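Colleague: give me the fold of what follows.
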Amino acid sequence: MAQKDKIKWDNKYKELPKLLEKRDPCEKLVKYINKVSKGKALDVACGSGRNTIYMAGNGFKVDALDISSVALENLSKLENPNINTLLVDLDEYTFQENFYNLITKTNFLDRDIIEKIKKALKKDGIIIIETYMEDENNEKKDSNPDYLLKKDELKSFFTDGFEILDYDEFFNETNELYRMKKQSIVVKKL
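Modeller: Alright, predicted model coming up:
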């Protein structure tokens, strides 16, 4: 496990318990959840589990992956039988191919993982990605540019074998720590 990342995120959740408070799921998930067959769902880098909880409450069996044991322990307290928390290093994790009906990945950018989750999705399944992008009006000026999307970049990952159902660029919700521009995409596997 990437011990440095684990320590960073465990400490972040301990120092900022607000990050573990109940939050609404991402808007695109709410909009599209009924357009995909119920079954297995995956929440990549689930954090506090806002999307995990919503998917589980809508009849999905959810694998919630994160590197932070603090975040996963908080999510496990719900004792929801539809939620399976997995402490993983995503750099080393092997995704099952053609396994999930619905995959979410929010507020976390790893371009290599996008390629992996594309393979993990079943035909007619949906992927929802929402994460930060470069913008001169971002409040967090010290963001690592490796973790910020370029303009329209999300679209470039889904040119073959996917239908783009929705794409958007917007400033994030007010309950996040910093005002940051984001991209979101909803795609269906053909």
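
Colleague: going by C-alpha atoms from here, please, whenever you check contacts or count neighbours.
Modeller: OK.

Colleague: tell me which stretches of the chain form helices.
Modeller: 3-15, 27-32, 50-57, 69-76, 111-120, 153-156 (DSSP state H).

Colleague: here's the other one to compare against:
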Amino acid sequence: MTISPADSPASPWVQRFARLLPEQSEVLDLACGEGRHSRLLASLGHQVEAVDRNPQALASVQGLRRVSVLQADLEAGVWPYCGRAFAGIVVTNYLFRPRIEQLLDSLADPGVLIYETFMVGNERYGKPSNPEFLLHSQEMLGWVQQRAWRVIAFEEGQIDIPRPAMVQRLCAARGAVAACL
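Modeller: Below you'll find the predicted structure:
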């Protein structure tokens, strides 16, 4: 059986914390791929900016209600979101360290960051295996602690579903959202 992009399940981590996003807010789905999280967030009433460099992947969310699409290479050229702020930012299975500060600067106050990607040790299970794309232990915590954001949840270690991998997961909030939790 082939699973279409519309049938791809959202990450349980994203599903768990999406409820913390301010209601009907603008949310950035960074490196969205085929848009599994864009669809989830739009279904929850958010206006979603879905960005990816792959036009074929973006085609699966093109034209969806509450989803705006931007094709952009996030690793080259200028940061496409300079001067914009989102009440929520969702990132899964993507890491490009040179853009982390710009990404974090794009989170509005109040706002919620939901992030999940691979960490050191994942090379035992396959790709990604390049250290440039693998987080160090507790690396995400350092990103938000220096900004004095509230850590809602953090996990790191091995998972078995949907496939064996080493991951790091973070949900952090800033401003009034953090004060209400």
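
Colleague: please state their TM-score.
Modeller: For this chain pair, the superposition-based TM-score is 0.84 by TM-score structural alignment, normalised by the length of the second structure; 170 aligned residues with a Cα RMSD of 2.2 Å.

Colleague: and Tyr147 of the first structure, which of the helices of the first structure is closest to it?
Modeller: When the helices of the first structure are compared by Cα to Cα, helix 111-120 sits nearest Tyr147 of the first structure, at 8.9 Å.

Colleague: what range does that closest one cover in the second structure?
Modeller: Mapping helix 111-120 of the first structure onto the second structure (TM-score structural alignment) gives residues 97-106.

Colleague: residues in contact with that stretch?
Modeller: 74-75, 79, 81-86, 132 (Cα atoms under 8 Å, 6 or more residues apart in numbering).

Colleague: then stretch 40-60 of the second structure?
Modeller: So stretch 40-60 of the second structure is contacted by 5-6, 10, 15, 18, 23-35, 38, 65-74 (Cα under 8 Å, 6+ apart).

Colleague: which one (most neighbours) among the contacts of stretch 97-106 of the second structure?
Modeller: The most crowded member of those, judged by other Cα atoms under 10 Å, is Phe86 (23 neighbours).

Colleague: about what we covered before: end to end, how far does the match of helix 111-120 of the first structure reach?
Modeller: 15 Å (Cα to Cα, to the nearest Å).

Colleague: okay, buried residues for it please.
Modeller: Neighbour counts using 16 or more other Cα atoms under 10 Å place 103-104, 106 of stretch 97-106 of the second structure among the buried residues.

Colleague: please report the distance of the residue lying farthest from the centre of the first structure from Ile126 of the first structure.
Modeller: What lies farthest from the middle of the first structure is Glu136; by Cα atoms, centre = their mean that is 23.9 Å. Glu136 of the first structure sits 31 Å away from Ile126 of the first structure, going by Cα to Cα.

Colleague: burial of the aligned residue in the second structure for Pro25 of the first structure, as a residue count?
Modeller: In the second structure, the residue matched to Pro25 of the first structure (TM-score structural alignment) is Ala10. Counted with other Cα under 10 Å, residues neighbouring Ala10 of the second structure total 16.

Colleague: likewise Glu21 of the first structure?
Modeller: 12.

Colleague: tell me the contacts of it?
Modeller: Contacts here follow Cα under 8 Å, 6+ apart; on that basis Glu21 of the first structure touches Ser48.

Colleague: do the same with the one 4 residues further on
Modeller: Applying Cα under 8 Å, 6+ apart, one finds that Pro25 of the first structure lies in contact with 50-51, 54.

Colleague: same thing but at 6 Å, please
Modeller: Pro25 of the first structure sits next to 50-51 when contact means Cα atoms under 6 Å, 6 or more residues apart in numbering.

Colleague: kindly provide the distance from the equivalent of Trp143 of the second structure over in the first structure to Ile129 of the first structure.
Modeller: Aligned counterpart of Trp143 of the second structure in the first structure: Phe157 (TM-score structural alignment). Applying Cα to Cα, the value for Phe157 of the first structure to Ile129 of the first structure is 11 Å.

Colleague: what of Asn34 of the first structure?
Modeller: Going from Asn34 of the first structure to Ile129 of the first structure by Cα to Cα gives 17 Å.

Colleague: ok, the two, which is more surrounded?
Modeller: More crowded of Asn34 of the first structure and Ile129, by other Cα under 10 Å: Ile129, with 24 against 10.

Colleague: got a list of what that one touches?
Modeller: Per Cα under 6 Å, 6+ apart, neighbours of Ile129 of the first structure: 104-106, 184-185.
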